[in-house]
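Engineer: sequence-free structure coming up:
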């Protein structure tokens, strides 16, 4: 018996397609695709979620001092003149950050090997290019998804059959996080 489905693609095309579908599933919570693709994506996604559940509490909180530019009421940087040049004024701030322990860091890197980078673009037309931000999918897995499934032993996804696709009559399904 085969370990995976070839899905009519070469290996690099197949891996890219499965990475894209897995990224979309983790980012959006559900995707619509064919039944065979969904079964392959399910294997990958459940592995990532199991990894996140295992390592979700494996970090320590550290206080760090950081230099941050001082800003005025409009949100612009405050500048003062020194030796005839305008120089930005900085202030020291203490921040709490999560520092991954080695096993969680390894899990994060394994997740990044599978997941693509996601950029969130606002729906409004004005300032779309300027207001884009990167989504940290491993952090989403650790902080949002893993706590939901902490008491579960597998079975993190559900496949619901929708019906046949009009063009080629392939069975379409909805793959969602439970």
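Structural biologist: Structure's in. What do you need? None of these values were measured; they are calculated from a predicted model.
Engineer: from here on, contacts and neighbour counts on C-alpha atoms
Structural biologist: Noted.
Engineer: the most centrally placed residue in the chain and residue 152, how far apart?
Structural biologist: In the chain, the centroid-proximal residue (C-alpha atoms, centre = their mean) is residue 137; its distance is 1.5 Å. Separation of residue 137 from residue 152 (C-alpha to C-alpha, to the nearest Å): 21 Å.
Engineer: count the neighbours of the closest residue to residue 104 other than its chain neighbours for me.
Structural biologist: Nearest non-adjacent residue to residue 104, counting by C-alpha to C-alpha, 6 or more residues apart in numbering: residue 55, 5.5 Å away. Neighbours of residue 55 under the rule other C-alpha atoms under 10 Å: 20.
Engineer: who's in contact with residue 55?
Structural biologist: 103, 104, 107, 142 (C-alpha atoms under 8 Å, 6 or more residues apart in numbering).
Engineer: second structure for comparison follows:
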């Protein structure tokens, strides 16, 4: 559990802050995105991420610990059945805070805190050894290999082939995302 902050609490005493953050977390899990002050969003982030980590575990003890914080069974059910499977591959960073300017009435800095539910794409490791070895490991197509053009080396051709493969993979990812929608 994170260390409690020293100094003034959000809206009053520590009990009121705990309830306020629990209500903000419940609203975040229900609506997937909420608009609040920057300070509240920054204080909400560690709590929400910890609750999502419990939801990813998915066992009874984790459910009861989340229920002790939030208190609303419907919100806990949504967290465990809908949100946790969407972030199962993500190792952290389940929330995103975006500053949106100041509130009209009291000029308080506002922010939108939202859940990051996009699927995680693994980073492609690019090094000179893997770039040269990748085309050699691929199965040979029916077409004969083209000879390098004048002034073009085998390394240049391998890099061009790797770029073509990467663009095909990116097109497949976009097609999958569009199919999911």
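Structural biologist: All right, it came through fine. What you see is a predicted model, and the numbers here were worked out from it, not measured in a lab.
Engineer: can you show me the strands along the second structure?
Structural biologist: Assignment of strands within the second structure using DSSP state E yields the ranges 33-37, 95-102, 109-115.
Engineer: how about those strands in CSV, adding mean neighbour count and distance to residue 43 of the second structure?
Structural biologist: Putting the strands of the second structure into CSV (neighbours: other C-alpha atoms under 10 Å; distance: least, C-alpha to C-alpha, whole Å) gives the following:
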stretch, mean neighbour count, distance to residue 43 of the second structure
strand 33-37, 18, 10
strand 95-102, 15, 11
strand 109-115, 20, 11
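Engineer: in JSON lines: these, plus distance to residue 14 of the second structure.
Structural biologist: Output for these, formatted as JSON lines (distance: least, C-alpha to C-alpha, whole Å):
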{"stretch": "strand 33-37", "distance to residue 14 of the second structure": "18"}
{"stretch": "strand 95-102", "distance to residue 14 of the second structure": "24"}
{"stretch": "strand 109-115", "distance to residue 14 of the second structure": "22"}
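Engineer: out of those, flag the one nearest residue 129 of the second structure.
Structural biologist: strand 95-102 (35.8 Å; C-alpha to C-alpha).
Engineer: mean deviation of the closest one from the first structure?
Structural biologist: With mean C-alpha distance after the TM-score superposition for the first structure, strand 95-102 of the second structure departs from the first structure by a mean of 0.6 Å once superposed.
Engineer: residue 66 of the second structure: what's it in contact with?
Structural biologist: By C-alpha under 8 Å, 6+ apart, the neighbours of residue 66 of the second structure are 51, 54, 55, 76.
Engineer: how about residue 26 of the second structure?
Structural biologist: Neighbour list for residue 26 of the second structure: 70, 72, 75 [criterion: C-alpha under 8 Å, 6+ apart].
Engineer: any chance of those in CSV, with distance to residue 22 of the second structure too?
Structural biologist: Listed next are those as CSV, based on distance: C-alpha to C-alpha, whole Å:
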residue, distance to residue 22 of the second structure
70, 5
72, 10
75, 11
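Engineer: the aligned partner of residue 43 of the second structure in the first structure: how many residues sit nearby?
Structural biologist: Structural alignment (TM-score structural alignment) places residue 43 of the second structure against residue 40 in the first structure. Look at residue 40 of the first structure: counted by other C-alpha under 10 Å, it has 17 neighbours.
Engineer: tell me the helices and strands packed up against the lengthiest helix in the second structure.
Structural biologist: Counting by DSSP state H, the longest helix found in the second structure is helix 154-180. Applying 3 or more C-alpha pairs under 8 Å, 6 or more residues apart in numbering; DSSP states H and E, one finds that helix 154-180 of the second structure contacts helix 128-137.
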